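Undergrad: Starting from these lines, generate the structure:
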Amino acid sequence: SVPRRTLRSVCGALVKGVISATSWFCFRGLSASNNRNREDSWFKSLFVRKVDPRKDAHSHLLAKKEDNNLYKIQFHNVKPECLEAYNTLCDQVLPSIHADSAYPCELVGTWNTWYGEQDQAVHLWRYRGGYPALTEVMNKLKNNKDFLEYRKERGKMLLSRRNQLLLEFSFWNEPVPRDGPNIYELRSYQLRPGTMIEWGNYWARAISYRQHNREAVGGFFSQIGNLYMVHHLWAYKDLQSREDTRNAAWQHEGWDEVVYYTVPLIQHMESRIMIPLKASPLQ
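TA: So this is what the prediction gives:
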């Protein structure tokens, strides 16, 4: 029989050998895996586009550089029985602020929603000079008795109100007064966070497909209020003209690609068909 001491020695040697072999194979496997990972990473780096970090804000990349316009859009939900009186009040007061050179602001357009949220008024203002101009207007209106009386009367007619501060896309037209009659469509898009630059890149090309009937009025993106919000403002002679114009866009090569790539960027979208009030520069 084999002595116990010898048997223990043999078994110990075998165990050490197994452990050593296992460790070696694990080490070789780990090394090979690391090498493959490094090779895969290097290989992928040849084809994957690396995004350079940017220090510019979206507003600097997308907004117009040659001017410093800030826009405010207001949504007023009016008591149904007060809508006519509300419109009359707006037609009396808003043009006076627009026409007064002491106020660095302009009334771009004012509308009632025809299709969409009912009994709603939408006002769009432009402040030439950005935030300082906005602050100057707000401070001056605090001492404007006619405006304070307007706000007091307006408050009795409203169910709710909200607003947003906007910048205009560099590739859109600046809204300018136009003769009517027209209907206006405000298409509002809530984008997925982080997709504003991508949206702008596609629409910088897409806008050329939608200029043939002068339907493109203005394009804006939010700075304060609901963020990652885009508003496109269009003008049409009537609803049938809108339908014909939108269908014609599909005949242009490239429009389908824009729609295909921008739809996944949208979380929510809304369309309002609006009728201008008498005081609106956009008729």
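Undergrad: Only C-alpha atoms from now on, for both contacts and neighbour counts.
TA: Will do.
Undergrad: give me every residue that touches residue 80.
TA: Listed by CA atoms under 8 Å, 6 or more residues apart in numbering, the contact set of residue 80 reads residue 119.
Undergrad: Next, count neighbours for residue 134.
TA: By other CA atoms under 10 Å, 20 other residues sit near residue 134.
Undergrad: typed the wrong thing, it's residue 90
TA: Count around residue 90 with other CA under 10 Å applied: 19.
Undergrad: helix or strand for it, which one?
TA: helix 83-99 (DSSP states H and E).
Undergrad: Show me what that helix is packed up against.
TA: strand 105-115, helix 145-155 (3 or more CA pairs under 8 Å, 6 or more residues apart in numbering; DSSP states H and E).
Undergrad: With mean neighbour count as extra columns, can I get these in TSV?
TA: Output for the helices and strands packed on helix 83-99, formatted as TSV (neighbours: other CA atoms under 10 Å):
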stretch	mean neighbour count
strand 105-115	22
helix 145-155	14
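Undergrad: So for residue 224, which of those sits nearest?
TA: strand 105-115 (18.0 Å; CA to CA).
Undergrad: sorry, back to before: residue 39 is nearest to which of the helices and strands packed on helix 83-99?
TA: Among the helices and strands packed on helix 83-99, if distance is taken as CA to CA, the winner is strand 105-115, at 58.6 Å.
Undergrad: ok, and what's touching that closest one?
TA: For strand 105-115, using CA under 8 Å, 6+ apart, the contacting residues are 94-95, 97-99, 119-128, 133-134, 137, 175-177, 272-277, 279-282.
Undergrad: Next, the second sequence, to be compared with the first:
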Amino acid sequence: MAASLARLGRFARPLATRAVGTTSAHLDNESWLSKLLVRKIEPTKESHSRMLSDKEVIYELLTHDVKPQHNEEYLVNYQNSVKLVHDRKLQCELVASWKVSVGDQDQCLHLWKYTGGFASIDNARKVLTVDKEYTTLEKTRGKMLRARNLQFLLAFSYWPQIIPRAGGNLYEIRSYTLKPGTMIEWGNNWARAINYRRNNDEAYAAFFSQVGRLYNVHHIWCYPDLQVRKETREAAWRMPGWDECVAYTVPLIREMDSRILHPTSFSPTQ
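TA: Have a look, this model is predicted:
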């Protein structure tokens, strides 16, 4: 019976700590009930952005749904836009650019990094909105799109530093919509969970939203191919402690989505 309860506890909603009361002190730390308890998050007056991110760097994630007949033309247009922005030296740089191969078809994602906080974003927009060459490219590109979305993100401080990868990789972006008020709890558990996923250097980047869809988290992983992805994920489940991290974080999620990405020819990370 205890084994059955343990399996149930892996994905059940964790019980509130106060519901157990003083009896929890007498439970073995490895018991099935102790794994159901949410780790205590101390009350704080700090915003979660200050607690979870330690840099004044803003990331911009652009999502473009491209009309199928314009895929090649769109990529040429966007590459020209990237070159123009870099030439203007606006405290921003393209970090990565991907095409979705599994998930939302005919979709492209572009990740930009702004140094200098939101002030650098304000300055870049002021410069580019009066740049005729840039606005012409943007107007032309708009006719090729079915939809577009923009988010401003902060990077989780406990995630490994973002480093460009050499060619031949695929990426997976796993996007989560969390329940409001659970971001610190998510970060608290993933600060431990990431230690189970560093052995193969697959952790590329992780962000939480500041502007746009809120309580949105993106974890981006890098693999040589789909088979290695499968083997790496299965290996994590064999490591003691990984299942506990999943048990704590799954109840915090409202929605989740996974997309397989391949870098564009002009992406800084391949």
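Undergrad: Would you mind checking the contacts of strand 105-115 of structure 1 for buried ones?
TA: Buried members of the contacts of strand 105-115 of structure 1, scored by 16 or more other CA atoms under 10 Å, are 94-95, 97-98, 119-128, 133-134, 137, 175, 272-277, 279-282.
Undergrad: How about the contacts made by the spatially closest residue to residue 209 of structure 1 that is not a sequence neighbour?
TA: Nearest non-adjacent residue to residue 209 of structure 1, counting by CA to CA, 6 or more residues apart in numbering: residue 249, 6.1 Å away. Contact analysis of residue 249 of structure 1 by CA under 8 Å, 6+ apart lists 209-210, 255.
Undergrad: Show me the strands in the stretch 51-200 of structure 1, by range?
TA: Taking DSSP state E, counting those that start in this stretch as the test, the strands found in the stretch 51-200 of structure 1 are 69-78, 105-115, 120-128, 158-168, 183-191.
Undergrad: Redo the ones you listed as JSON lines? Include distance to residue 40 of structure 1.
TA: Putting the strands of the stretch 51-200 of structure 1 into JSON lines (distance: least, CA to CA, whole Å) gives the following:
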{"stretch": "strand 69-78", "distance to residue 40 of structure 1": "49"}
{"stretch": "strand 105-115", "distance to residue 40 of structure 1": "55"}
{"stretch": "strand 120-128", "distance to residue 40 of structure 1": "53"}
{"stretch": "strand 158-168", "distance to residue 40 of structure 1": "44"}
{"stretch": "strand 183-191", "distance to residue 40 of structure 1": "34"}
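Undergrad: Which of those sits closest to residue 8 of structure 1?
TA: strand 183-191 (72.8 Å).
Undergrad: want to throw the helices and strands packed on helix 83-99 of structure 1 into JSON lines with distance to residue 260 of structure 1?
TA: Converted to JSON lines, these look like this (distance: least, CA to CA, whole Å):
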{"stretch": "strand 105-115", "distance to residue 260 of structure 1": "26"}
{"stretch": "helix 145-155", "distance to residue 260 of structure 1": "43"}
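Undergrad: Which stretch among those approaches residue 244 of structure 1 most closely?
TA: Here strand 105-115 is closest among the helices and strands packed on helix 83-99 of structure 1 (CA to CA), at 18.3 Å.
Undergrad: so where in structure 2 does that closest one end up aligned?
TA: The alignment of strand 105-115 of structure 1 onto structure 2 (TM-score structural alignment) spans residues 92-102.
Undergrad: Quick one: residues contacting residue 114 of structure 2.
TA: Residue 114 of structure 2 touches 57-60, 91-93, 120-121, counting by CA under 8 Å, 6+ apart.
Undergrad: Tell me which residue of structure 1 matches up with it.
TA: Residue 114 of structure 2 maps onto residue 127 in structure 1, by TM-score structural alignment.
Undergrad: Could you check how far the nearest residue to its match once chain neighbours are set aside is from residue 159 of structure 1?
TA: Leaving aside its chain neighbours, residue 127 of structure 1 sits nearest to residue 105 (4.4 Å; criterion: CA to CA, 6+ apart). According to CA to CA, to the nearest Å, residue 105 of structure 1 and residue 159 of structure 1 sit 26 Å apart.
Undergrad: And the strands of the stretch 51-200 of structure 1: which comes nearest residue 9 of structure 1?
TA: strand 183-191 (72.7 Å).
Undergrad: average gap between that closest one and structure 2?
TA: Comparison of strand 183-191 of structure 1 with structure 2 after fitting gives an average deviation of 0.4 Å (mean CA distance after the TM-score superposition for structure 1).
Undergrad: Can you state the residues of structure 2 onto which that strand aligns?
TA: Against structure 2, strand 183-191 of structure 1 falls on residues 170-178 (TM-score structural alignment).
Undergrad: and if you look at stretch 154-165 of structure 1?
TA: Stretch 154-165 of structure 1 maps onto residues 141-152 of structure 2, going by TM-score structural alignment.
Undergrad: Show me what the matching stretch is in contact with.
TA: By CA under 8 Å, 6+ apart, stretch 141-152 of structure 2 touches 58-67, 70, 74, 77-78, 209-213.
Undergrad: List the buried residues for it?
TA: In stretch 141-152 of structure 2, counting by 16+ other CA under 10 Å, buried: 141, 144-145, 151-152.
Undergrad: Pick out the most distant pair among those residues.
TA: 144 and 152 (23.3 Å).
Undergrad: and residue 27 of structure 1, what pairs with it in structure 2?
TA: Per TM-score structural alignment, residue 27 of structure 1 is not aligned with anything.
Undergrad: Can you say which helix or strand has residue 27 of structure 1 in it?
TA: Per DSSP H and E: helix 4-45 holds residue 27 of structure 1.
Undergrad: roughly how far is that helix from the heart of the chain?
TA: Helix 4-45 of structure 1 has its C-alpha centroid displaced from the chain centroid by 56 Å (CA atoms, centre = their mean, to the nearest Å).
Undergrad: What is the aligned counterpart of residue 198 of structure 2 in structure 1?
TA: Aligned partner of residue 198 of structure 2 by TM-score structural alignment: residue 211.
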